[in-house]
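> Predicted model, plus sequence, below.
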Amino acid sequence: MEPLMAVLVGIMFAAAVYMMLRRSIVKLIIGLILLSNAANLLFFTAAGLTRGAPPLIPLDAEGPVGAVADPLPQALILTAIVIAFGVLSFALVLINKAYQVVQADDLDQMKDTDT
């Protein structure tokens, strides 16, 4: 499972870089979304994939019995998802306002416009 996830993360990083190098500001945002999702998947995969082993300890035991999933990477990824959503929302509002002012989606046209 890990090699498949590694290939998926690599493809997502490559697609994100490709999209971020385009001139359209909408494609830049799509690239940022892909980049944040690829980073989350990379962190999740690097932490180790454990199927069917919730991080629960029975009441009568002093420690985990058998293999358990590590809850820390999951909590960190959840936090990263919330932060990425906030950054994405801010970027979309900023891009919408820039488009209303400049009337262009191309980054080169935005740069050359005197306002």
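Sure thing, it's come through. Residues are numbered from 1 along each chain as shown.
> Could you use CA atoms for every contact and neighbour count after this?
Fine.
> Farthest from the middle of this structure: give me that residue.
Most distant from the centre of the chain: Asp60, at 39.1 Å, with distances by CA atoms, centre = their mean.
> structure B:
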Amino acid sequence: MSPNLTLAIMAGVLFGCGVTLLLSRSLTRALIGVLLMSNGVNMAFLVAAGPAGLPPIIDKAEAAATRIGADGISDPLPQAMVLTAIVITLAVTGFVLALAHRQWQLASTDDVADDAEDTRLQELAESNDLSGSDYTDTADPHALADDEEDALPPDPVTMADHDQIVPEDLDPEGAR
């Protein structure tokens, strides 16, 4: 049982072309990329199913003696997975077509533009600038603990008089 090399290579080519198109800014190209990737995955399922066989339609009397493989019936599980993938691809296609249509109505193009906030954050990250951030003090590791009540309590183990610690000092509320 050797897989069909032509189908395996074709599945890889379809998936690779689909990924390339999916990375495009055009929603139409992205849709075609999703469709190519879906067809590549479906073809990979069929390659993984093994050799062709008889249709997997049998009655109860033949079920115990039927073999799955080259001399028997074909495996029905990959066929069911491909059928499910086709339905999911149809739903994704409808959704992306709706997005592309809405983008065309708003901007007369289906190209996705850069978000202004994402561009600003990218420029700040490239310059390592923290001016737009809430975190301003990079020198103090406890910069958020400004008030006395926010500060961490002293560690009883590192106290100078660690020989005089009694259990009541560690647990003042008696939560034990």
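That came through fine. Just so it is clear, the structure is predicted and the values come from calculations on it, not from any experiment.
> Next, the residue farthest from the centre of structure 1: secondary structure please.
With DSSP: H, G, I helix; E, B strand; the rest coil as the basis, the three-state label of Asp60 of structure 1 is coil.
> State the distance from it to Ala46 of structure 1.
Look at Asp60 of structure 1 and Ala46 of structure 1: by CA to CA, to the nearest Å, they are 32 Å apart.
> same check, this time on Val7 of structure 1
From Val7 of structure 1 to Ala46 of structure 1 the distance is 13 Å (CA to CA).
> And Ser89 of structure 1, what's its match in structure 2?
Under the alignment defined by TM-score structural alignment, Ser89 of structure 1 is paired with Gly94 of structure 2.
> Which strand or helix spans that match?
Applying DSSP states H and E as the criterion places Gly94 of structure 2 in helix 76-107.
> One more: Met10 of structure 2?
helix 5-22.
> matching residues in structure 1 for that helix?
Aligning helix 5-22 of structure 2 against structure 1 (TM-score structural alignment) gives residues 3-20.
> buried ones in that stretch?
5-6, 9, 12-17, 19-20 (16 or more other CA atoms under 10 Å).
> neighbours of Ile86 of structure 2, just the number please.
A count of nearby residues for Ile86 of structure 2, using other CA atoms under 10 Å, gives 16.
> quick revisit: who's in contact with the helix holding Met10 of structure 2?
The contact list for helix 5-22 of structure 2, computed with CA atoms under 8 Å, 6 or more residues apart in numbering, reads 29-41, 43-44, 47.
> From the chain's centroid, how far away is it?
20 Å (CA atoms, centre = their mean, to the nearest Å).
> ok, average deviation of that helix from structure 1?
Superposing on structure 1 and averaging over aligned pairs (mean CA distance after the TM-score superposition for structure 1), helix 5-22 of structure 2 comes out at 0.9 Å.
> Okay, buried residues for the helix holding Gly94 of structure 2 please.
78-79, 82, 85-86, 89, 93, 96, 100-101, 103.
> still on that earlier bit, show me which of the contacts of helix 5-22 of structure 2 are buried.
Counted by 16+ other CA under 10 Å, the contacts of helix 5-22 of structure 2 give 29-41, 43-44, 47 as buried.
> Just the ones in helices from those residues, please.
Cross-referencing these against helices under DSSP state H gives 29-41, 43-44, 47.
> Looking at the residues you listed, which one is closest to Ser108 of structure 2?
Closest approach between those and Ser108 of structure 2, by CA to CA: Arg29, at 15.9 Å.
> wait, what's in contact with Ile98 of structure 1?
Slight slip there: residue 98 of structure 1 is Ala, not Ile. Ala98 of structure 1 neighbours (CA under 8 Å, 6+ apart): none.
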